[in-house]
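S.K.: Dropping the sequence and predicted coords here.
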Amino acid sequence: MSERTRVISALGLVMILTWGSTFYLLAVLSGPIQDETGWSAGEVTLGISLGLLVSGLAASRIGSLIQLEGGRRVLAAGTLLIAAGLALLGLAHSLTVYLIAWGILGLGMAAALYDAAFSTLGRLYGREARSAITALTLWGGFASTVCWPISAFLVENVGWRGTCFAYAALHLTVTLPLCWYALPAGAPPVPAPSVSATVAPDRSPGRFDLRFWCIACAGSALAMLASLWSVHLITILTAKGYALAAAVGLGTLIGPAQVGARVLEMLGRGRHHPIWTMLVSTSLVLIGFVGLQWEFPAGAALVAYGAGNGLWSIARGALPLAVFAPEDYARIMGRLARPALIASALAPLLGAMLIDAYGPHGLLGLLALGALVPLGAALVLAVELSRRARSPALH
């Protein structure tokens, strides 16, 4: 096994287990937590919102650390923080301790989910990291598929607290050693950049760089849309007349669509500039929401949404590599992650307010309108990149 394959495979397993035991945890544990503690659904959900908010606030600092010393120690520390947060979560008998546990989990998420992993790959391979990022998203796409059944089995046999302890032990015995032994020690030298076939590499973004803000705007909007949709998908589909079982079945189409789109992207072997991935991604998300709003077959609309969401995971890692200088990649990724994670944190509260004010049908219409924002940002970015390609003095 080559070093590159070993690194990607190790990070892939880490992504499955870290995503599955943090971001996707409450999908299975929320009900059992409410039943035992008597806390409301809103109080339980507040935990993941707090975790995402803390993650967003820490993201820029995490990116700077990876830029300085590589990702080995940062990712290892992230898995330790996730293990500690899960252990405290299992011990939480008050809402205060529960929220503190999610704060610790948020720090771990900042240091051990996609943004940290992408930054690590960029630090290792420079502009050649695009294929590694694509491969890593294929691994990550199976996080819920793998961990939801594991979580359900554990809850049934050892309870939700035992599930938290089991995941904590898994991080100490599996993900921590993987990060420590599979990733290179120290800060590797940034490889010599290879020029993109479409747009030449450019300096790192300044404070008012339009390209940076287009990517940040699209990422924040898509993060908020995804968070709103994941929380209210079943509510919207049942309001449109689908039975609960049918709504759940339709929701399961999103995961395979995400993975399928990533496979197609990988088969392209990076022959196209990632701005095209971004344009296709944002267009498919818009088609998905508009399709549901206009009564297109729900299955087709959800496949379009899932494919777009899957492609965005690649575009948000590959675009900064193609547009900016690779030696600042980890720091740029940290800056881009902050607004997206904060938007995800605020989305559940915003969604509850919107659904109370406008109902499920109104929320779907607002989601369709909101999907215009990332597509607009992608179009502006495409025009800006084309303009810079024609004017070398702008580089």
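M.R.: Thanks, I have it. Numbers count the residues shown, from 1 in each chain.
S.K.: Going by C-alpha atoms from here, please, whenever you check contacts or count neighbours.
M.R.: Noted.
S.K.: And the spatially most central residue of the chain, how far from Glu156?
M.R.: In the chain, the centroid-proximal residue (C-alpha atoms, centre = their mean) is Tyr114; its distance is 6.0 Å. Taking C-alpha to C-alpha, to the nearest Å as the measure, Tyr114 falls 30 Å from Glu156.
S.K.: burial count for the residue nearest to the residue nearest to the centre of the chain when sequence neighbours are not counted?
M.R.: Among residues not flanking Tyr114 along the chain, Met15 sits closest, at 7.2 Å (C-alpha to C-alpha, 6 or more residues apart in numbering). Residues near Met15, counting by other C-alpha atoms under 10 Å, number 24.
S.K.: Got another one to weigh against that:
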Amino acid sequence: MQSADIVEEAPRSEWREGWPLVLTAALGCAFAASHAVTMGAFVGPLTGEFGWSRGEVTAGISFGALGSIFLVPALGPIVDKIGARKIGLLGPPAYAAGLLLISLSGPSIYGWYAAWIAMAVLSLFISPLVWTMAVASRFERSRGLALAFVLAGMSVGAAIFPFAAATLIENFGWRVAYRVNALAALVVVLPLALAFLRDARDLRAAQTDQPLEPAAVVPGLSLREAFRTRTFWQILAMLALVAGVYNAIYQHFQPMMTDAGMTAIEAAAIAGIIGPVSFAARLLTGHLLDRFSPPLVAASAFAIPILSCLLLIGFDGDPVIAGIAIACCALASGAEIDMIAYLGARYFGMRNYGAIYGFIFAGHTLGWALFPPLVGVAFDRSGSYDAALMIMAVLLVVAVALAASIRKPPMRDADP
């Protein structure tokens, strides 16, 4: 066989053997975000039943965001040590338990908060860290596209779960909606995880009938060695900036639209562009990462939402401009999460993938959580989003510069 044929066969072999894992991981990621993407459907029923304010209800999800910042980095080294399978098999039952606890909340708001604090811990076992670690270890030549399909599961879930939750709430009540979600996680994800959730070390151990090899013999950097590289901090800062700007625009987009004279329904319809565009962007980004320089792909993707900021400055209510602006923003949202998994594995190897992913994800989440309230404060003080949008455009320029200046990635199949 010619060398070119060998190169062509490698991706085919990866997909032939690994597609059940990719499908399982995509479904796992879809369910991992279901409690967050359905929150809007529960606000009305909870405020109506218990008299809680909207701020009190939605504060529950903030505990999950804070938990991600502190707990995902702690989970990473555990996944590195014992593998994705042992953690992932706990995921659906733990997640279902968290949903059941939420369904038992009320009438005290503190019980609601306690349930969400428990969910912040229990949802770790079904987090994207687990699923992407398994897939990244099994795919090399098609790693970008494989991870894109996995994380696209979150986009599909964001389109399906809110409608399903609203339908269940309308017919059976909010408690039943949470319990059906819990049951679905067990029935759909757990059997597939039992059958297909195996990372590369699991396969090697099964083939040789030997215990899992120690992490030391897996190519890659230690967490401390990664900390000492400029590349690690460039990636972390770049993704924190992009995530912060994206979430700030997303959270404030509909208020911007209604301020300009649109109805709430018109604004929501335009905001709905995010789902399909981010889904397509994930797959396109994954395809490009497998074929072109990762810094070039990242810089190109993160330059596009600069246009979003500029178009929304002085926005006058034109729906075409609004659609272009949110679509450009969605292109970046479809790339940023994928970059955590791909760049972590590509630049630092699989030896401590979980630990490195956890710290980069924490930085990403910190930016994601901080920017929206800061933009809100800027609006409250000035009565306009224009100054905040200009600052965010400048921050995206910084993110693009960070991406473009990342060093060339190491050769494939080599220890970084």
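M.R.: Happy to help now that I have it. Keep in mind that what you see is a predicted model, and the values were worked out from it rather than measured.
S.K.: Post the TM-score for the overlay when you can.
M.R.: With the length set by TM-score structural alignment, normalised by the length of the first structure, the two chains reach a TM-score of 0.86; 377 aligned residues with a C-alpha RMSD of 2.7 Å.
S.K.: re earlier: aligned counterpart of the residue nearest to the centre of the first structure in the second structure, please.
M.R.: Matched by TM-score structural alignment, Tyr114 of the first structure corresponds to Pro128 in the second structure.
S.K.: what's Leu145 of the second structure in contact with, if anything?
M.R.: Leu283, Leu284, Thr285, Gly286, His287, Leu289, Asp290 (C-alpha atoms under 8 Å, 6 or more residues apart in numbering).
S.K.: Kindly report the same for Arg85 of the second structure.
M.R.: Arg85 of the second structure neighbours (C-alpha under 8 Å, 6+ apart): Ala134, Ala193, Leu197, Arg198, Asp199.
S.K.: Save those as a markdown table, and put in secondary structure, distance to Pro319 of the second structure and neighbour count too.
M.R.: As requested, these are exported to a markdown table (DSSP: H, G, I helix; E, B strand; the rest coil; distance: C-alpha to C-alpha, whole Å; neighbours: other C-alpha atoms under 10 Å):
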| residue | secondary structure | distance to Pro319 of the second structure | neighbour count |
| --- | --- | --- | --- |
| Ala134 | helix | 42 | 26 |
| Ala193 | helix | 44 | 23 |
| Leu197 | coil | 45 | 25 |
| Arg198 | coil | 47 | 23 |
| Asp199 | coil | 46 | 23 |
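S.K.: Can you lay out those residues as a markdown table showing distance to Gly60 of the second structure?
M.R.: Listed next are those as a markdown table, based on distance: C-alpha to C-alpha, whole Å:
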| residue | distance to Gly60 of the second structure |
| --- | --- |
| Ala134 | 30 |
| Ala193 | 29 |
| Leu197 | 31 |
| Arg198 | 33 |
| Asp199 | 33 |
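S.K.: re earlier: spit out the contact partners of the equivalent of the residue nearest to Tyr114 of the first structure over in the second structure.
M.R.: Superposed on the second structure with TM-score structural alignment, Met15 of the first structure falls opposite Cys29. For Cys29 of the second structure, the contacting residues are Ile126, Ser127, Pro128, Trp131, Val150, Leu151, Gly153, Met154, by C-alpha under 8 Å, 6+ apart.
S.K.: Check Ala74 of the second structure too.
M.R.: Here Ala74 of the second structure is in contact with Ala355, Gly358 (C-alpha under 8 Å, 6+ apart).
S.K.: if you set the cut-off to 10 Å instead, what comes out?
M.R.: Applying C-alpha atoms under 10 Å, 6 or more residues apart in numbering to Ala74 of the second structure gives the contacts Ser68, Gly354, Ala355, Gly358, Phe359.
S.K.: Is the fourth one in contact with Met133, as I believe?
M.R.: It refers to Gly358 of the second structure. No - using C-alpha atoms under 10 Å as the test, Gly358 of the second structure is too far from Met133 to be in contact (11.0 Å).
S.K.: okay, and the common contacts of those two?
M.R.: With C-alpha under 10 Å, 6+ apart as the test, Gly358 of the second structure and Met133 both reach Gly76, Ala341.
S.K.: gap between stretch 383-402 of the second structure and the chain center?
M.R.: 22 Å (C-alpha atoms, centre = their mean, to the nearest Å).
S.K.: ugh, wrong one, stretch 347-357 of the second structure
M.R.: That offset, for stretch 347-357 of the second structure, works out to 17 Å (C-alpha atoms, centre = their mean).
S.K.: Output the residue interval of the first structure matched by it.
M.R.: So stretch 347-357 of the second structure sits over residues 323-333 in the first structure, by TM-score structural alignment.
S.K.: Quick one: end-to-end length of the matching stretch, please.
M.R.: 12 Å.
S.K.: With stretch 201-212 of the first structure instead?
M.R.: End residues of stretch 201-212 of the first structure are separated by 14 Å (C-alpha to C-alpha).
S.K.: Which parts of the stretch 201-350 of the second structure are helices?
M.R.: For the stretch 201-350 of the second structure, the helices defined by DSSP state H, counting those that start in this stretch occupy 223-227, 230-259, 264-271, 274-289, 294-312, 319-348.
S.K.: Packed most tightly, which of those helices would that be?
M.R.: helix 319-348 (a mean of 23; mean count of other C-alpha atoms under 10 Å).
S.K.: quick one, what contacts Ala177 of the second structure?
M.R.: Taking C-alpha under 10 Å, 6+ apart as the test, what Ala177 of the second structure contacts is Thr38, Phe42, Leu99, Ser103, Ala164, Ala165, Ala166, Thr167, Leu168, Ile169, Glu170, Asn171.
S.K.: Surely the fifth one is in a helix?
M.R.: Pointing back at Ala164 of the second structure there. Yes - assessed by DSSP: H, G, I helix; E, B strand; the rest coil, Ala164 of the second structure belongs to a helix.
S.K.: What's the separation between it and Gly40 of the second structure?
M.R.: 12 Å.
S.K.: and what of the fourth one?
M.R.: Using C-alpha to C-alpha, we find Ser103 of the second structure at a distance of 15 Å from Gly40 of the second structure.
S.K.: So between these two, which is more surrounded?
M.R.: Using other C-alpha under 10 Å as the criterion, Ser103 of the second structure and Gly40 rank with Ser103 on top: 18 against 15.
S.K.: Map Gly51 of the second structure onto the first structure.
M.R.: By TM-score structural alignment, Gly51 of the second structure lines up with Gly38.
S.K.: what do you get for Asn181 of the second structure?
M.R.: Using TM-score structural alignment, Asn181 of the second structure sits opposite Tyr167 in the first structure.
S.K.: Nothing else from me, thank you.
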